[in-house]
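Enquirer: Below is the sequence, then the predicted model.
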Amino acid sequence: MTAETLALFPDSARIDDTGSLVVGGCNVRRTADQFGTPLYLYDGETLDRAVEAYRTALSRCYPGAAQIAYAAKAWLCSASARWIAAKGIGLDVVSGGELAIALHGGVPADHIHFHGNNKSDRELAQALDAGVGRIVVDHPDELARLDELAIACGRRQAIWLRVNPDVDTDTHHHTQTGHAASKFGLSLRDGTAEAVALDALRRAGVELAGLHCHIGSQLRDAEPLAVAAQRLLDLAARLRDATGWQPAELSTGGGWAVAYTAEQLADLPPVETYVARVSEAVVQRCRQHGLALPRLVLEPGRSLVARAGVAVYTVGAVKPAGDVTYAFVDGGLADNPRHALYGATYTALLANRRGDAARQRVHVAGPYCETGDVLIEDIELPPLVPGDLLAVPVSGAYQLSMASNYNAALRPAVVWLEDGQATLVQRRETLDDLLRRDLV
């Protein structure tokens, strides 16, 4: 194992004298013995440091008010919601389910932004009843429905408009969300965004507090984010000229990249690069248009939680097959579909013992009935034997939130590690859980 690989793991990670991985002061082998595998571990220290990195960057780079709002879709449970509440940051949700978990975990409703491109009336009513801080309107029909619902319950709901800034990004096409043909947001190109903003300003049930965009994920170049911010402020200037309105808040979304492999880590710009460029773009454009600086809202998800998470699997058989050798583990597609969905790359290390100097090239694959059930392709590892543990770093985002019961798999347990304490925050599913919804 190289130092570069260990750098992908949580800040607290180290290798002890026996060759075992330690995270959060807890021996991973003993933790796996206690809670079983597949197992997801989250390091509290790394989570806290990620928030502080954003706070520090904003305080250095942006002269106005600013807010961090965590994107819940990356990973949300009651424990992470409690952590969010304790850190005093905002939270973005995209469904009634995420809203319910956030509230159950103690996130103040007025810190919550409700996103989504197809909210139902039930979800809008749920958000109004809870008193969420902002509802992010995606299309004209939603604006009309929300206005009617808000008036009916005697509220004037603060909203943002999600604007499609028509910005292309160099990332996987499934995670590009700001181009002209995206399903998200109100088009700048055809004038819809401006027309809906003018409509919102005339309505009694909503208060237009700001503008929002999100252009994609795993972004390593801050320039498209800066361009998107500039285009939103150009829209704001036109609205100011027409009505006198100015945005109190401007959200440029999230999407900053994380490294999943040592090669990616070598050329990953730091968070401050992203924050500095977006801040500069906002300040310059506001100065150019004579706009007051809005509160700048950044919405990191993956870049807050991914590196804090480690997935731990137990090795079963090691099986040669033609030109490749498979190392089978007890998880895969059901708890992490990202390789199958996006071609996502990962690395792994032997977590329970010191490996031999010799190396074996393997595909790490799961037990599920899909040829695509592969976690890692063509990785060099020490020769593995049944019962070994493999730890996969950067597993904290978009794995548990995408996990399924495919092949009636039981979703894994989740353990929070901090100061030598291992706390079970989500138990492993049971067979009874699988059957609980069945009525006949």
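Expert: Yes, it's here. Remember, it's a predicted structure, so these values are computed and weren't measured experimentally. Numbers count the residues shown, from 1 in each chain.
Enquirer: Every contact and neighbour count from this point should use C-alpha atoms.
Expert: OK.
Enquirer: now the strands: where do they sit in the stretch 301-440 of the chain?
Expert: Applying DSSP state E, counting those that start in this stretch to the stretch 301-440 of the chain gives strands spanning 309-321, 324-329, 349-350, 360-365, 374-381, 389-392, 413-418, 421-426.
Enquirer: G131 is in contact with H113, correct?
Expert: No. Counting by CA atoms under 8 Å, G131 is not a contact partner of H113; they are 10.3 Å apart.
Enquirer: now for the strands of the stretch 301-440 of the chain, which one comes closest to A144?
Expert: strand 421-426 (39.3 Å; CA to CA).
Enquirer: which of the strands of the stretch 301-440 of the chain is buried the deepest?
Expert: strand 389-392 (a mean of 25; mean count of other CA atoms under 10 Å).
Enquirer: Which neighbouring elements make contact with that strand?
Expert: strand 309-321, strand 349-350 (3 or more CA pairs under 8 Å, 6 or more residues apart in numbering; DSSP states H and E).
Enquirer: which residues sit against the top helix by length along the chain?
Expert: In the chain, taking DSSP state H as the definition, the longest helix is helix 223-243. Around helix 223-243, the neighbours that count as contacts under CA atoms under 8 Å, 6 or more residues apart in numbering are 163, 165-169, 194, 197-198, 211-213, 215, 245-247, 252, 277-278, 281-282, 285-286, 289, 291.
Enquirer: alright, now check it against this:
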Amino acid sequence: MFVSKALKVNSKNHLEIGGCDCVDLVNNFGTPLYVMDESLIRENCRIYKNALDKYYNGNGLVLYASKAFCTMAMCKIVQQEGLGLDVVSGGELYTAIKAGFPMEKVYFHGNNKTIDELELAIDNNVRRIVVDNRQELLHVNRIAAEKGKTVNISFRIKPGIDAHTHDFIRTGQIDSKFGVALENGEAMEIIGEAVKLSNVKVVGLHCHIGSQIFELAPFEEAARVMLTFIAKIKEELGIEIEELNLGGGFGIKYTQDDDPIEYDRYIKSVSEVVKSVCEDKGIKLPFIVIEPGRSIVASAGITLYRIGTIKDIKGVRKYIAVDGGMTDNPRYALYQSKYEGVIANKADAAKTEKVTIAGKCCESGDLLGKDVLLPEAEEGDILAILATGAYNYSMSSNYNRIPRPAVVLVKDGKARVIVKREDYNDIIRNDIIPEDL
């Protein structure tokens, strides 16, 4: 019935997640409200870890891509499940540090890391800095020299794979802000330069071809291209790359029309390509890293809203407005992302109307979806938007000076706040009125 197995309808005909009645959650914690199912998050972590251990005989590491949903509590769950962490900013790295996450399992990505961010990473001895470009390579080498360290690095490579996804989330093709390209020789050139530097050690390569991908072939081809390049590096430079990070991008079920690949099947299929190419090229099987993010948390999360204004424009469109919107979920405005909704206080009611869900911002593009099927809605109903565990809290903002929602973690009928709701004092906390005004 639902796009996530974390959800069910209880005896009151209310939507339930993690054993918690969504109506009770709203009464206790208010709206809008992000709700995350801890058990499903942990289950998804274990699916990846078990599959990687199984198909690579323990020769690998699953990194959680924390940009999908990053809090100190989430870092603690990931640590407890034995995964590593992929961070893409100083803020995400600092969150991991404050959560006590082991730095020997942290990989630091980003196309324009600042000097301060690089120093934070090097001071805290992250396992890997994934170098994006030549300027960054030189910065890392200089900072490491100043600190008397040798830093292990990987290079982000554009493998030239055109994944079938939204233009904004395709990253593997040559025309991308991320990484160095194979086609024009810059990847080989930068690696050749790096191996001559004194304070970095080239240990790995990384690629990421895009997000929300439902096909096996692009992942298989990316592995084939990257391993062929590793063989070429060995032949031309005489060095053996020890580690291959194949990124993430695995699709999830946002609507009933989505048909994602089972994650175990993806890892099995790609592992067969990896082993075959290594044997064919005569290279050592590298340590394999993958970086799922969305597929670990998206289906484990929902967002709860209170329905307010309802406008039925006869012969045109019916709008239902909620007390959140693009400030807590900008993905429709950015990507026209599709979601499914449920009226949580009448979860088993038939979906008889097509409506447009509007947010409360003073912005015509503040929508959560067009032509969404719902039961007939009334003011005061509780609307649940499903599969919002990834890139909703992470991308939230204070546009129109709207406070960000709370985040609660649910498990076995118990709800715990892991991010406090902002209030108006939080909104003005950093405001300053100069004395001469």
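Expert: Ah, there it is. Since the structure is predicted, the reported quantities are computational estimates derived from the model, not experimental observations.
Enquirer: quick one: TM-score?
Expert: Once superposed, chain against chain, the TM-score is 0.96 (TM-score structural alignment, normalised by the length of structure 2); 432 aligned residues with a CA RMSD of 1.3 Å.
Enquirer: Which parts of the stretch 251-400 of structure 2 are helices?
Expert: For the stretch 251-400 of structure 2, the helices defined by DSSP state H, counting those that start in this stretch cover 263-281, 294-297, 331-335.
Enquirer: Mean distance between the shortest one and structure 1 after superposition?
Expert: Okay, so that is helix 294-297 of structure 2. By mean CA distance after the TM-score superposition for structure 1, the fitted helix 294-297 of structure 2 averages 0.5 Å away from its aligned residues in structure 1.
Enquirer: which part of structure 2 lines up with stretch 303-312 of structure 1?
Expert: Stretch 303-312 of structure 1 corresponds to residues 295-304 of structure 2 when matched by TM-score structural alignment.
Enquirer: what do you get for stretch 128-137 of structure 1?
Expert: Using TM-score structural alignment, stretch 128-137 of structure 1 pairs with 122-131 in structure 2.
Enquirer: Tell me the buried residues in that stretch?
Expert: 122, 124-131 (16 or more other CA atoms under 10 Å).
Enquirer: and what of stretch 51-63 of structure 1?
Expert: So stretch 51-63 of structure 1, judged by 16+ other CA under 10 Å, has buried residues 51, 54-55, 57-58, 61-62.
Enquirer: Can you flag which of those residues belong to helices?
Expert: 51, 54-55, 57-58, 61.
Enquirer: and the aligned residue in structure 2 for G191 of structure 1, how far is that from T171 of structure 2?
Expert: G191 of structure 1 maps onto G185 of structure 2 when the alignment is built from TM-score structural alignment. Taking CA to CA, to the nearest Å as the measure, G185 of structure 2 and T171 of structure 2 are separated by 18 Å.
Enquirer: For those two, work out which one has more neighbours and name it.
Expert: It is T171, of G185 of structure 2 and T171, that has more neighbours when counted by other CA atoms under 10 Å, with 24 against 10.
Enquirer: Show me what the more buried one aligns to in structure 1.
Expert: So, by TM-score structural alignment, T171 of structure 2 is matched to T177.
Enquirer: next one: S269 of structure 2
Expert: By TM-score structural alignment, S269 of structure 2 lines up with R277.
Enquirer: Reformat the helices and strands packed on strand 389-392 of structure 1 as CSV; add distance to G205 of structure 1.
Expert: Formatted as CSV, those follow (distance: least, CA to CA, whole Å):
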stretch, distance to G205 of structure 1
strand 309-321, 42
strand 349-350, 55
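Enquirer: for the ones you listed, which one sits closest to A357 of structure 1?
Expert: strand 349-350 (12.2 Å).
Enquirer: residue farthest from the centroid of structure 1?
Expert: Ranked by distance from the centre of structure 1 (CA atoms, centre = their mean), the top residue is G322, with 37.7 Å.
Enquirer: secondary structure class for the closest residue to I115 of structure 2 other than its chain neighbours?
Expert: In space, and not counting its chain neighbours, I115 of structure 2 is closest to H139: 7.4 Å by CA to CA, 6 or more residues apart in numbering. Three-state assignment for H139 of structure 2 (DSSP: H, G, I helix; E, B strand; the rest coil): helix.
Enquirer: likewise E4 of structure 1?
Expert: When the rule is three-state DSSP, E4 of structure 1 gets the label helix.
Enquirer: Name the nearest residue to it, sequence neighbours excluded.
Expert: A262 (5.5 Å).
Enquirer: Mind checking which of the contacts of helix 223-243 of structure 1 are buried?
Expert: By 16+ other CA under 10 Å, these give 163, 165-169, 194, 197-198, 211-213, 215, 245-247, 252, 277-278, 281-282, 285-286, 291 as buried.
Enquirer: just to revisit the earlier point, tell me, the longest helix of structure 1 lands on which residues of structure 2?
Expert: The aligned range for helix 223-243 of structure 1 is 217-237, by TM-score structural alignment.
Enquirer: mean offset of that stretch relative to structure 1 (after superposition)
Expert: Averaged out, stretch 217-237 of structure 2 is 1.6 Å away (mean CA distance after the TM-score superposition for structure 1).
Enquirer: Name the residues of that stretch that are buried.
Expert: 218-233.
Enquirer: And these, which is closest to F29 of structure 2?
Expert: Checking the buried residues of stretch 217-237 of structure 2 one by one against F29 of structure 2 (CA to CA), the nearest turns out to be F219, at 41.3 Å.
Enquirer: could the ones in helices among the buried residues of stretch 51-63 of structure 1 be laid out in JSON lines, adding distance to L390 of structure 1?
Expert: Shown next, in JSON lines, are these (distance: CA to CA, whole Å):
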{"residue": "V51", "distance to L390 of structure 1": "28"}
{"residue": "Y54", "distance to L390 of structure 1": "31"}
{"residue": "R55", "distance to L390 of structure 1": "34"}
{"residue": "A57", "distance to L390 of structure 1": "35"}
{"residue": "L58", "distance to L390 of structure 1": "37"}
{"residue": "C61", "distance to L390 of structure 1": "40"}
